[in-house]
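Participant: here you go, sequence then predicted model.
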Amino acid sequence: MMNFNEVSFVDSVFSLKRLPDPLYPEIAFAGRSNVGKSSLINKLINRKSLVKTSSKPGKTQSLNFFEVKERMFLVDLPGYGFARVGRKVHAGWEELISGYLLERETLACVVVIIDLRHELKATDREMLDWLQYNNIPALPVYTKADKLSKNQQSKQAAALDAALNFAPADRLLFSAKTNLGCEELRNRLAAYGEYNEYGETNETDEEE
């Protein structure tokens, strides 16, 4: 059973040459700057501040690896869609992110975090289209649901579904404040960690 409470920081990676050994399936978390990515990951692993949050967009510039005890890596990607960084820095982010997503054989899924309160942003559509084009599994998560009433949640989610051509079963509603969708997200991500590339479970057989 995957235990998301047993999580430790591994490394901040600024170069593809410094990636950790590909020991486990990996779940990457992507989203626009300040969309609530760090808050979502902290809630997922039931910690308050293991993943650092910041009010300053564009702060995360590395791939931050966290290990779910000997089962899975969670990878916090730099936020995208923030214009107030130098062109050179932005190009570096893109090279780091796209290189990781395209080349990492143990990447199992990319969680794409989208703010439920707003219309679909072009950068979110581009990210999901790019992942689909490259046959990389993606799970959209509509976050900050607590900011809306139940009726507004339904309307906004339906609008995003239509814009992305997704069915409700293809995504999740989430709130870091109310725990909405948190357990379901854990269950979905745990399923990616049950099997390795050879179709074998990650659990080690006990010697008889």
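Facilitator: Ah, there it is.
Participant: contacts, neighbours, all on C-alpha from now
Facilitator: OK.
Participant: count the neighbours of residue 16 for me.
Facilitator: Neighbours of residue 16 under the rule other Cα atoms under 10 Å: 15.
Participant: now do the contacts for it.
Facilitator: The neighbourhood of residue 16, defined by Cα atoms under 8 Å, 6 or more residues apart in numbering, consists of 96, 99-100.
Participant: ok, now with 10 Å
Facilitator: With contacts defined as Cα atoms under 10 Å, 6 or more residues apart in numbering, residue 16 is in contact with 63, 95-97, 99-100, 103-104.
Participant: just the buried members of these?
Facilitator: 63, 96-97, 100 (16 or more other Cα atoms under 10 Å).
Participant: one step back: would you mind giving the contacts of residue 16 as JSON lines with distance to residue 30 and secondary structure added?
Facilitator: Formatted as JSON lines, the contacts of residue 16 follow (distance: Cα to Cα, whole Å; DSSP: H, G, I helix; E, B strand; the rest coil):
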{"residue": "63", "distance to residue 30": "11", "secondary structure": "strand"}
{"residue": "95", "distance to residue 30": "15", "secondary structure": "helix"}
{"residue": "96", "distance to residue 30": "13", "secondary structure": "helix"}
{"residue": "97", "distance to residue 30": "9", "secondary structure": "helix"}
{"residue": "99", "distance to residue 30": "14", "secondary structure": "helix"}
{"residue": "100", "distance to residue 30": "12", "secondary structure": "helix"}
{"residue": "103", "distance to residue 30": "16", "secondary structure": "helix"}
{"residue": "104", "distance to residue 30": "15", "secondary structure": "coil"}
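Participant: and of the residues you listed, the nearest to residue 201?
Facilitator: residue 104 (19.8 Å; Cα to Cα).
Participant: isn't the closest one up against residue 19?
Facilitator: Yes. Counting by Cα atoms under 10 Å, residue 104 does reach residue 19; the two are 9.3 Å apart.
Participant: checking the closest residue to residue 105 other than its chain neighbours next. Helix, strand or coil?
Facilitator: In space, and not counting its chain neighbours, residue 105 is closest to residue 22: 7.9 Å by Cα to Cα, 6 or more residues apart in numbering. When classified by DSSP: H, G, I helix; E, B strand; the rest coil, residue 22 comes out as coil.
Participant: comparison target below:
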Amino acid sequence: MSIIHNLKYSHSAHFIDDLPEDTGFEIAFAGRSNAGKSSAINALANHNRLAYVSKHPGRTQLINFFQLHNNENFKIVDLPGYGFAKVNMDMKKHWDIVLPHYLQKRQALVGLIIVMDIRHSLTPLDDQMIRWFIPADKPIHILLTKADKLSRSQTNQELQKFKQKLKDSNFDVPITFQSFSSLKKDGLESVEDIFLKWLPFSG
């Protein structure tokens, strides 16, 4: 059983001052709107609607915190989806300030998981998210979601293309990645390994 199967909603933040006390250990999930971030969190937590899933991208407009039922020191953090065209300019400017602050200054944050659609990976906004986080000097793991929409050979081809994209981007930090399917629950164990590697406890 995944160590995050017992998550429960804890807190939401819009402004920097709304963030909870900077203690414990947090793993944040980021991703372009409609890349499958909420579905990935729900699959990992074995919960259908822990993180809100919508057919309309751009619905996550808060930083949402979920904590373990039996260990309040560990939280999963669902960051606002980025890249949705209909988000107004004021909202975009707001998150362009708040998100880099959270990613670079948050002491409890131990690593960032970025969710990308395997068919449309490493967009300019994904690149920006990575570069926002690099100054924190903490690990990044990328979930290439919706792999169920491709054949195994197509998935392997996309993984090789993505590896080259990372190399060409010259991030100069180690970034791990994997294919993932929320629908088929494919890749859950690999993410579990990441959690156990990043966290100072095993559940």
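Facilitator: Ah, there it is. Just so we're clear, the structure is a prediction, and the values are computed from it rather than from any experiment.
Participant: distance to residue 147 of structure 1 for the contacts of residue 16 of structure 1 - can I get that in a markdown table?
Facilitator: Shown next, in a markdown table, are these (distance: Cα to Cα, whole Å):
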| residue | distance to residue 147 of structure 1 |
| --- | --- |
| 63 | 29 |
| 95 | 34 |
| 96 | 33 |
| 97 | 30 |
| 99 | 35 |
| 100 | 33 |
| 103 | 37 |
| 104 | 35 |
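Participant: so what's the residue count around the residue nearest to residue 105 of structure 1?
Facilitator: If you count neighbours by other Cα under 10 Å, residue 22 of structure 1 ends up with 13.
Participant: likewise residue 26 of structure 1?
Facilitator: A count of nearby residues for residue 26 of structure 1, using other Cα under 10 Å, gives 26.
Participant: quick check: it vs residue 83 of structure 1, distance?
Facilitator: 28 Å (Cα to Cα, to the nearest Å).
Participant: same deal with residue 114 of structure 1?
Facilitator: Using Cα to Cα, residue 114 of structure 1 is found at 18 Å from residue 83 of structure 1.
Participant: next one: residue 165 of structure 1
Facilitator: In terms of Cα to Cα, residue 165 of structure 1 sits 27 Å off from residue 83 of structure 1.
Participant: go on, residue 49 of structure 1?
Facilitator: Per Cα to Cα, residue 49 of structure 1 is found 26 Å from residue 83 of structure 1.
Participant: also residue 32 of structure 1?
Facilitator: 11 Å.
Participant: next: residue 61 of structure 1.
Facilitator: Here the criterion is Cα to Cα. By it, residue 61 of structure 1 lies 14 Å from residue 83 of structure 1.
Participant: joint contacts of the two?
Facilitator: Common contacts of residue 61 of structure 1 and residue 83 (Cα under 10 Å, 6+ apart): residue 90.
Participant: the residue positioned nearest the centre of structure 2: which element?
Facilitator: Centroid check for structure 2 by Cα atoms, centre = their mean gives residue 29 as the closest residue, at 2.0 Å. In the assignment (DSSP states H and E), residue 29 of structure 2 maps to strand 25-31.
Participant: and that strand against structure 1, how far off on average?
Facilitator: Strand 25-31 of structure 2: mean distance to aligned residues in structure 1 after superposition is 0.5 Å, counting by mean Cα distance after the TM-score superposition for structure 1.
Participant: ok, then the element right after that strand?
Facilitator: Defined by DSSP H and E, the subsequent element after strand 25-31 of structure 2 is helix 37-45.
Participant: mean shift between that following helix and structure 1?
Facilitator: Helix 37-45 of structure 2 sits 0.3 Å off on average (mean Cα distance after the TM-score superposition for structure 1).
Participant: okay, angle between that helix and strand 25-31 too, please.
Facilitator: 140 degrees (axes from the mean of the first three to the mean of the last three Cα atoms, to 10 degrees).
Participant: so what does the helix or strand following helix 37-45 of structure 2 touch, helix or strand wise?
Facilitator: Downstream of helix 37-45 of structure 2, the next assigned helix or strand under DSSP H and E is strand 63-68. Other helices and strands packing on strand 63-68 of structure 2, by 3 or more Cα pairs under 10 Å, 6 or more residues apart in numbering; DSSP states H and E, are strand 7-13, strand 25-31, strand 71-78, helix 89-105.
Participant: same list (these) but as a markdown table, adding distance to residue 131 of structure 2.
Facilitator: Below are those laid out as a markdown table (distance: least, Cα to Cα, whole Å):
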| stretch | distance to residue 131 of structure 2 |
| --- | --- |
| strand 7-13 | 23 |
| strand 25-31 | 13 |
| strand 71-78 | 19 |
| helix 89-105 | 9 |
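Participant: okay, the ones you listed, which one's buried deepest?
Facilitator: When those are scored by mean count of other Cα atoms under 10 Å, the highest mean neighbour count falls to strand 25-31 (a mean of 22).
Participant: so that strand versus helix 89-105, what angle?
Facilitator: Here strand 25-31 of structure 2 points in a direction 140 degrees away from that of helix 89-105 (the same axes, to 10 degrees).
Participant: could you check the angle strand 25-31 of structure 2 makes with strand 71-78?
Facilitator: Angle between the axes of strand 25-31 of structure 2 and strand 71-78 is 10 degrees (criterion: the same axes, to 10 degrees).
Participant: returning to that earlier point: higher neighbour count, residue 32 and residue 83 of structure 1?
Facilitator: The neighbour comparison of residue 32 of structure 1 against residue 83 (other Cα under 10 Å) goes to residue 32, with 22 against 11.
Participant: thanks a lot, see you next time.
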